[in-house]
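Student: Need a 3D model of the following:
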Amino acid sequence: MSSPERILLGDTVVKARYHLTRESLVRYAGASGDFNPIHYRDDVAATVGLPGVLAQGMLTLGLATQCVVEWLGDPARITGYRARFTKPVIVHAEDGAVVDVVAKAARVDDEAGSARIDLTVTCDGHTVLGKSQVWISLR
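Tutor: Model prediction:
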């Protein structure tokens, strides 16, 4: 893995794996105020045609960017981010869900002191965030 002070184009800068449980969803709901029952009730999720209880999209995005924050050591070095929600993260009652993140340097501008990190975010082998990118300051 690369150091935040010196990264090269194509470097894998960090990898992370996060295990989500139903408790994770309830805790996030309390912190975010997102108490939509599709995030904690199987019967409601089924009623609206979902395959199961879903993790909040912003929780998934937050986890994806968290590994970059930890790698950098300073959240102020994140200058921007974006992602498309492409597939929901289904959190099973007993097993939960595992979200994997691989962060690679997609653009490095040493002169400007910035880089773009592209994130591959998957769950059960499916991409759950598309065009997921984080812009960082190298200084």
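Student: CA only for contacts and neighbour counts going forward, please
Tutor: Will do.
Student: List the contacts of the helix or strand harbouring residue 102.
Tutor: Assigned by DSSP states H and E, residue 102 belongs to strand 97-109. Identification of contacts with strand 97-109 by CA atoms under 8 Å, 6 or more residues apart in numbering yields 7-21, 60, 64, 67-68, 89-91, 114-124.
Student: now swap in stretch 52-63 and tell me
Tutor: Residues from elsewhere that reach stretch 52-63, judged by CA under 8 Å, 6+ apart: 18, 25, 28, 34, 38-42, 45-46, 83, 85, 88-92, 99, 129.
Student: same check, this time on stretch 34-45
Tutor: In contact with stretch 34-45 (CA under 8 Å, 6+ apart) are residues 22, 25, 26, 28, 29, 51, 52, 53, 54, 55, 56.
Student: compare with the first, here's sequence two:
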Amino acid sequence: MTAKVKYADVEVGTEIPVRSFPIDRADLVKYAGASGDFNPIHWRERFAKSVGLPDVIAHGMFTMAEGGRFVTDWVGDPGAVVDYGVRFSSPVVVPDEGGATLEISGKVDEKLDDNKVVVALTARSGEQKVLAQAKAVVRLA
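Tutor: You can find the predicted model right below:
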């Protein structure tokens, strides 16, 4: 598979439209099974609140993975991602009723040699920015 986005078609400042990713507790349970991270802050409301959290929270790596999915969906090729990193700024709180929505958008921050671009991501859940310094380096067609 090759990247569908062409290097010649993007400029610094090119925006990648916002996408919404719904998250519910079943997603967290499935992720826990896949990752082996069964920390009860990700599935037991009473426990999460007992340690000072407002409710159950999504796994940080789950949140980061959704950012990666956003980038790979845009470029059309998971193998085109050369580097990806984030800092976690706030947790994604996932109430039992209605779950949460993670909204991610992006912008081309820089064009590099060898058909690579740096994409800066913005990720929010509710009014909270949940990822900081989120950037991916992507090789385009």
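Student: TM-score for the pair, please.
Tutor: Once superposed, chain against chain, the TM-score is 0.94 (TM-score structural alignment, normalised by the length of structure 1); 136 aligned residues with a CA RMSD of 1.1 Å.
Student: I'd like the next helix or strand past the strand holding residue 102 of structure 1.
Tutor: That would be, after strand 97-109 of structure 1 and using DSSP H and E, strand 114-123.
Student: Could I get the full set of strands for structure 1?
Tutor: Along structure 1, counting by DSSP state E, strands occupy 12-20, 78-85, 97-109, 114-123, 126-137.
Student: Can I get those strands in TSV including mean neighbour count and distance to residue 3 of structure 1?
Tutor: Converted to TSV, those look like this (neighbours: other CA atoms under 10 Å; distance: least, CA to CA, whole Å):
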stretch	mean neighbour count	distance to residue 3 of structure 1
strand 12-20	17	7
strand 78-85	15	15
strand 97-109	20	11
strand 114-123	22	13
strand 126-137	20	13
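Student: Need those strands in JSON lines (columns: distance to residue 72 of structure 1).
Tutor: Shown next, in JSON lines, are the strands of structure 1 (distance: least, CA to CA, whole Å):
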{"stretch": "strand 12-20", "distance to residue 72 of structure 1": "10"}
{"stretch": "strand 78-85", "distance to residue 72 of structure 1": "9"}
{"stretch": "strand 97-109", "distance to residue 72 of structure 1": "12"}
{"stretch": "strand 114-123", "distance to residue 72 of structure 1": "12"}
{"stretch": "strand 126-137", "distance to residue 72 of structure 1": "9"}
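Student: quick revisit: which members of the contacts of stretch 52-63 of structure 1 are positioned in helices?
Tutor: Assigned to helices by DSSP state H, the following of the contacts of stretch 52-63 of structure 1 qualify: 25, 28, 42, 45, 46.
Student: and residue 140 of structure 2, what pairs with it in structure 1?
Tutor: Matched by TM-score structural alignment, residue 140 of structure 2 corresponds to residue 138 in structure 1.
Student: Report the contact partners of its match.
Tutor: 4, 5, 6, 77, 110, 113, 114, 115.
Student: Please repeat the previous calculation with a cut-off of 6 Å.
Tutor: Residues near residue 138 of structure 1 by CA atoms under 6 Å, 6 or more residues apart in numbering: 113, 114.
Student: if I look at it, how far off is residue 126 of structure 1?
Tutor: As judged by CA to CA, to the nearest Å, residue 138 of structure 1 and residue 126 of structure 1 stand 31 Å apart.
Student: The equivalent of residue 61 of structure 2 over in structure 1: how many residues sit nearby?
Tutor: Matched across to structure 1, residue 61 of structure 2 falls on residue 58, judged by TM-score structural alignment. Residue 58 of structure 1 is flanked by 13 other residues according to other CA atoms under 10 Å.
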